[in-house]
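Asks: attaching a predicted model along with its sequence, questions to come.
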Amino acid sequence: MKALLLKDFYTLIKQIKIFIIMIIIFAAIPGYSIAGFAMVYAAMLPITALAYDERSKWNSLALMMPYSDESMVGSKYVLGYIAAATVALFSIAVQIVMSLIKNTPFEMEQVLSVILIACIATIIQAINLPLMFKFGVEKGRLAFFALIVAVTCGVMVLGDRFLVSLSASYVNVVTAFVATVIFTLVVNLISIAISIKIYKKRE
């Protein structure tokens, strides 16, 4: 899998240097909304890698190489995890430096917020990648956008009711954080299993 990750890394660093620089700049800007955008975009880098693989007919070439289906699929997930984690750590480091410069306390809640955003980024990746393996990058993007529209409509309809029920239940912040991390792990494990199954059928 290390060789596959290096292949994707060299492809991305060569083709989209400007976008990687933009991710770093966004991660360095104070404020979680901008850092969140950087993390989500970083988690989408595997999609770009898949697009280059399709364009270069890499999958056909990979069939002649000693790579397992699990490695081929897993490398894309790991690439997204590494990218999102790197941006998250960079964002936390920037927040710490800014706190030292401004002589203001750095609270643990800031770290938890960044981790939660990273969880959201990997959940989006977990939803996205099976669609890409199933339909290809171009059609997969259309399916993903359709899913996002459906989810957004659902949130708009049910969001207020959910917030009312959440505020009424007095959910502990730490409990909610742990539940989110566990949910993220479960979603990603299911997503990896689905993607591997889809990839094997494509062969």
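Replies: Nice, I can see it.
Asks: okay, CA-based contacts and neighbour counts for the rest of this
Replies: OK.
Asks: can you pull out the helices in the chain?
Replies: Ranges of helices within the chain are 2-15, 17-28, 32-43, 45-55, 58-62, 69-102, 108-135, 137-169, 173-202, based on DSSP state H.
Asks: use this one as the comparison:
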Amino acid sequence: RGYLEGRKMASAFNMLRSNDLIWPYFIANYMKGKEPSPFDLLYWNSDATRMPAANHAFYLRNCYLKNRLSTGEMEVAGETLDLGKVKAPIYNLATREDHIAPPRSVFYGSSFFGGKVTFVLSGSGHIAGVINPPSRDKYQYWTGPAPRGDRYDEWAEKAKEHPGSWWPHWQHWIEARNKTRVKPPKMGGGKFKPIEDAPGSYVRVKS
């Protein structure tokens, strides 16, 4: 086909946590005949994106098998990527129960950048830990000293827990660097005219 079907990639990720993401639904839906409850995040997550075969192969080969990004050997369009040259301040977020980007790996990845990195750990997992607006007053997050190498356990011991969403902390971090605010662009302005009313028919198309 020339691409990896989105559902196959989603299934692979679900298998990493089958006790949470596969079997409960199998038991409730198939064995007990219960209809799944509406859940906006899971509905959004079920609409996985297809990935071109060349992109998928390049990503796995360079970022996983040979780990070239961390060693400064990965090339894209003839340019070598060197994370050490990234001097801009970085807000690096991990989630405590993430099975795709484990917090220990995200923490270690912070050490490859050349600038100052602020590492923050959010409660919950890969999706709910990130999409956690303050209005819901759910979960918590942790802040601590600057990340150093692979000393995640040491960081976690010293980290301070805060209740609720990490979003306000991120906002304060941004405003400490630039308080300038700009108005959002007018929808449909310029040379690109609206095709149809929001949310658009394309968001209802599933891969």
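Replies: Received the coordinates, thanks. Not measured: the values here are computed from a predicted model.
Asks: quick one: TM-score?
Replies: Once superposed, the chains reach a TM-score of 0.24 (TM-score structural alignment, normalised by the length of the first structure), with 89 aligned residues with a CA RMSD of 6.2 Å.
Asks: before we move on, back to that, turn the helices of the first structure into a markdown table, columns for mean neighbour count.
Replies: Conversion of the helices of the first structure to a markdown table gives the following (neighbours: other CA atoms under 10 Å):
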| stretch | mean neighbour count |
| --- | --- |
| helix 2-15 | 14 |
| helix 17-28 | 17 |
| helix 32-43 | 23 |
| helix 45-55 | 19 |
| helix 58-62 | 13 |
| helix 69-102 | 19 |
| helix 108-135 | 20 |
| helix 137-169 | 13 |
| helix 173-202 | 15 |
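Asks: list the buried residues for the helix or strand hosting His172 of the second structure?
Replies: Secondary-structure assignment from DSSP states H and E places His172 of the second structure in helix 167-175. For helix 167-175 of the second structure, a neighbour-count test (16 or more other CA atoms under 10 Å) marks 167, 170 as buried.
Asks: just list what it packs against, helices and strands only.
Replies: Contacts defined by 3 or more CA pairs under 8 Å, 6 or more residues apart in numbering; DSSP states H and E place helix 167-175 of the second structure against no helix or strand at all.
Asks: for Tyr91 of the second structure, give me its contacts.
Replies: Tyr91 of the second structure is in contact with 117-120, 170, counting by CA atoms under 8 Å, 6 or more residues apart in numbering.
Asks: from those, which land in strands?
Replies: Among these, DSSP state E puts 117-120 in strands.
Asks: of those, select the buried ones using a ChimeraX command.
Replies: To isolate the buried subset of those in ChimeraX, counting by 16+ other CA under 10 Å, use the following:
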select :117,118,119,120
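Asks: export the ones in strands among the contacts of Tyr91 of the second structure as a markdown table, with columns for distance to Ser105 of the second structure.
Replies: Below are these laid out as a markdown table (distance: CA to CA, whole Å):
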| residue | distance to Ser105 of the second structure |
| --- | --- |
| Val117 | 14 |
| Thr118 | 15 |
| Phe119 | 12 |
| Val120 | 13 |
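Asks: of all the ones in strands among the contacts of Tyr91 of the second structure, which comes closest to Leu21 of the second structure?
Replies: Distance to Leu21 of the second structure across these (CA to CA) is lowest for Val120, with 25.3 Å.
Asks: that closest one is in contact with Trp142, isn't it?
Replies: Yes. Val120 of the second structure lies in contact with Trp142 (CA atoms under 8 Å); the separation is 5.9 Å.
Asks: excluding covalently adjacent residues, which one is nearest to Gly36 of the first structure?
Replies: Spatially, and ignoring its direct neighbours in sequence, Gly36 of the first structure is nearest to Ile117 (5.8 Å; CA to CA, 6 or more residues apart in numbering).
Asks: how close does Leu42 of the second structure sit to Arg104 of the second structure?
Replies: With distances taken as CA to CA, to the nearest Å, Leu42 of the second structure is found 25 Å from Arg104 of the second structure.
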